[in-house]
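**Student:** Coordinates for the following, if possible.
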Amino acid sequence: MDFIDDRIERYAFNHTQDEGPLLTQLKQETHEKLELPQMLTGRLEGRFLKLLVQLLGAKRVLEIGTFSGYSALSMAEGLPEDGRLFTCDVDPAAIEMSKKYFHRSEHGSKITLLEGDAMKSVEKVDGPLDMVFIDADKVNYLNYYEAVLPKVRSGGLIVVDNVLWSGRVLNPKDESDHAIDDFNRSVHADDRVEGVLLTVRDGVYCLRKK
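**Tutor:** Sure thing, here's the model as predicted:
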C-alpha cells in the first residue's frame, strides 16, 4: 500500500464517515491477533461498499473472503432488515473472530457464514444476487468471477478488491501478480459487463452485469 501518498490517504480517511465503535474495535483486534492484518478492508473501502449496497437497493449479497468480518459487517449495514449476506472463508482464526463480531452486531443476523472451500460455498448460494464482493486468494479471481457471474442479476454489481496489487500489476513477477493482471485484462475485454477500475486503496474493480 506504500504506492499511495500517505497524506492523501489520511486526508481521504479523515473525510470519510466514521465506521462506529464496533468496527473500530474489530479493526484493532484484527491488527493485534491475526496474521496479515493489512488484509482488513478498513474505513474507506468499508464505507464505499456500504454505499454501493445502498445505491443498488441490494437485498442479496455474496462475499468471497470474510477475513475478520469487517467488510461483511460494513455491507450488512447497508442491507434492509430482510436482506441477506452470504460470506465464505476457510481460515479458522479469521472465522472465529468474524463470528464473534457478527454476534455482537445488530446487523449480524443478516449474515450467513459459509466455512470451507470458496468454490464449493459459492455453489450453495442461489441467485439472483444483487452484488458480489471478491476479496480472497488472487490466483482464483477469474474462477470466482466466472462462478458468480451467472448468479448476478442484470444490473447487478461485482466488486473486486486488490486489483492494483500495490502497483505490482505494472511489472508482474510472481503467480499472484500475474493472476491479478490476467484478471484485469480478461474482465476489461468481457462484453458481458461494463467496468471501471478505481484507485481506491489497493484498487477496486466495479463491474456491472449487462
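**Student:** going forward, measure contacts and count neighbours with C-alpha atoms only.
**Tutor:** Will do.
**Student:** where does the residue nearest to the spatial centre of the chain sit relative to residue 116, distance-wise?
**Tutor:** The residue lying closest to the centre of the chain (C-alpha atoms, centre = their mean) is residue 133, at 4.1 Å. To residue 116, residue 133 is 17 Å away according to C-alpha to C-alpha, to the nearest Å.
**Student:** cool, residue 61 as well?
**Tutor:** Taking C-alpha to C-alpha, one finds residue 61 at 18 Å from residue 116.
**Student:** out of those two, which sits in the busier spot?
**Tutor:** The neighbour count for residue 61 versus residue 116, taken as other C-alpha atoms under 10 Å, is higher for residue 61 (28 against 13).
**Student:** what about the more buried one, which helix or strand?
**Tutor:** Per DSSP states H and E: residue 61 is located in strand 60-64.
**Student:** Quick check: which helices or strands does that strand pack against?
**Tutor:** Applying 3 or more C-alpha pairs under 8 Å, 6 or more residues apart in numbering; DSSP states H and E, we find strand 60-64 packed against strand 84-89, strand 129-134.
**Student:** run this one through as well so I can compare:
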Amino acid sequence: MEGSDNSFLQSPDAIFAFLKEKNEYVNVHGKSLLKSDALYKYILETTAYPREHECLREIRLATEQHPLALMAGSPDEVQLLQMLLKVLNAKSAIEIGVFTGYSLLATALALPEDGKIIAIDPAREFYEIGLPSIKKAGMTHKIDFRESTALPVLDQLLSKGKNEGAFDFIFVDADKFNYINYHERAIKLVRIGGIIAYDNTLWSGAVAASPDEPLTQFDLICAEHAKKFNTAMAADKRVEVSQLSIADGVTLCRRVA
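**Tutor:** Have a look, this model is predicted:
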C-alpha cells in the first residue's frame, strides 16, 4: 500500500475502533504465528503459566475482559523479556505503550529492588486496570508512569544530557506508525550493549501476505509500516538485530555503536 492514505487512522479513537473489531476474532493469548493452536496452548501451559507471578496472572485475566485485549503482551513473550532483563543485569528501563500493565509489571519484577522504569502511555485509565495488582506485587516504587504520548517524553529525556546512554532496556509496543521515530530516540537513550525490543513487527504474518490474501485496510497499513521498519533495522549499523517469530513478531536490537 505504498502511498496509501493513513489519515483515517491518525486519531487514537480510530485506531481503538479498528482494534476492537479485530479483537472480536483474535483472542489476546492466541497471538501467535504458530499454525497449531494446540502447540501454542502447550507452550503457555507448560512453561509460561506455571512461572507466571500471581499478580501478573491477575492482570492477564482482567485484561481478557477488555474490548481492546488484543493490545496486551502475550505471556510467552513477556517471559522472554524478563529473562533478557536479568541477563542484562538491567536496572533502568523504558516502556513505550503500557495498556493495562502486564508487561510493565513483568519488567518491574525482573528489575532489582533499586531498579526504575519510565512507563509512557496516554491512556491512564487502562493502566489503572492493572494498578491494583502492581501495588499488590509491591512494585509501584520502581515505576514512573508518564501520562503522555511517547515522543514528547523521549525528547524531554534527551534534552537532559545525563539520560543519553543511561538505560539498559527499552520495550516499544505503541502505535506502529511511529516506530522509526521511537527508534531514533531510543538508540540514543539505551546504553551500548543495551537492548531495544519492538513488538508486533510481523503483524500476524501480514508482512509476508500474498497480494490476493484478504486483509483489512488497517492490517495492510500496519503491515506496510512494519515492513519499512524491519528493512530499516536490518540496515542500521548501530545495532545487532534478531527478528523473532514469538507472539506477533518481536525485533530485538542490541546497540553496538
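**Student:** of all the helices and strands packed on strand 60-64 of structure 1, which gets the most neighbours per residue?
**Tutor:** strand 129-134 (a mean of 25; mean count of other C-alpha atoms under 10 Å).
**Student:** quick one, longest strand in structure 1?
**Tutor:** Ranked by residue count and defined by DSSP state E, the top strand of structure 1 is strand 152-161.
**Student:** State the span of structure 2 onto which that one is aligned.
**Tutor:** Mapping strand 152-161 of structure 1 onto structure 2 (TM-score structural alignment) gives residues 190-199.
**Student:** Show me what residue 54 of structure 2 aligns to in structure 1.
**Tutor:** By TM-score structural alignment, residue 54 of structure 2 lines up with residue 21.
**Student:** Which residue in structure 2 aligns with residue 104 of structure 1?
**Tutor:** Aligned against structure 2 - with TM-score structural alignment as the criterion - residue 104 of structure 1 pairs with residue 136.
**Student:** What does residue 190 of structure 1 correspond to in structure 2?
**Tutor:** Under TM-score structural alignment, residue 190 of structure 1 pairs with residue 236 in structure 2.
**Student:** now its match: how far from residue 158 of structure 2?
**Tutor:** When residue 236 of structure 2 is compared with residue 158 of structure 2 (using C-alpha to C-alpha), they lie 20 Å apart.
**Student:** go on, residue 184 of structure 2?
**Tutor:** With C-alpha to C-alpha as the criterion, residue 184 of structure 2 and residue 158 of structure 2 are 11 Å apart.
**Student:** The two: which is more packed in?
**Tutor:** Each of residue 184 of structure 2 and residue 158 has its neighbours counted (other C-alpha under 10 Å); residue 158 has more, 17 against 11.
**Student:** The closest residue to that one other than its chain neighbours: how many residues sit nearby?
**Tutor:** In space, not counting the residues next to it along the chain, residue 158 of structure 2 is nearest to residue 164; the distance is 6.3 Å by C-alpha to C-alpha, 6 or more residues apart in numbering. By the measure other C-alpha under 10 Å, the count of residues near residue 164 of structure 2 is 17.
**Student:** so who does residue 164 of structure 2 touch?
**Tutor:** Shown in contact with residue 164 of structure 2 (C-alpha atoms under 8 Å, 6 or more residues apart in numbering): 158, 188-191.
**Student:** where along structure 1 do the helices fall?
**Tutor:** Secondary structure of structure 1 by DSSP state H: the helices cover 6-14, 21-33, 42-56, 70-78, 92-104, 118-124, 141-148, 175-188.
**Student:** With respect to burial, which of those helices scores highest?
**Tutor:** Of the helices of structure 1, helix 70-78 is the most buried (mean count of other C-alpha under 10 Å), at a mean of 26.
**Student:** Can you tell me what sits against that helix?
**Tutor:** 23, 26-27, 40-42, 46-47, 49-51, 53-54, 63, 66, 83-85, 87, 98, 102, 105, 107-108, 110-111.
**Student:** Can you spell out the matching residue range in structure 2 for it?
**Tutor:** Against structure 2, helix 70-78 of structure 1 falls on residues 102-110 (TM-score structural alignment).
**Student:** which helices and strands does the longest strand of structure 1 pack with?
**Tutor:** Packing partners of strand 152-161 of structure 1 (3+ C-alpha pairs under 8 Å, 6+ apart): strand 129-134, strand 204-209.
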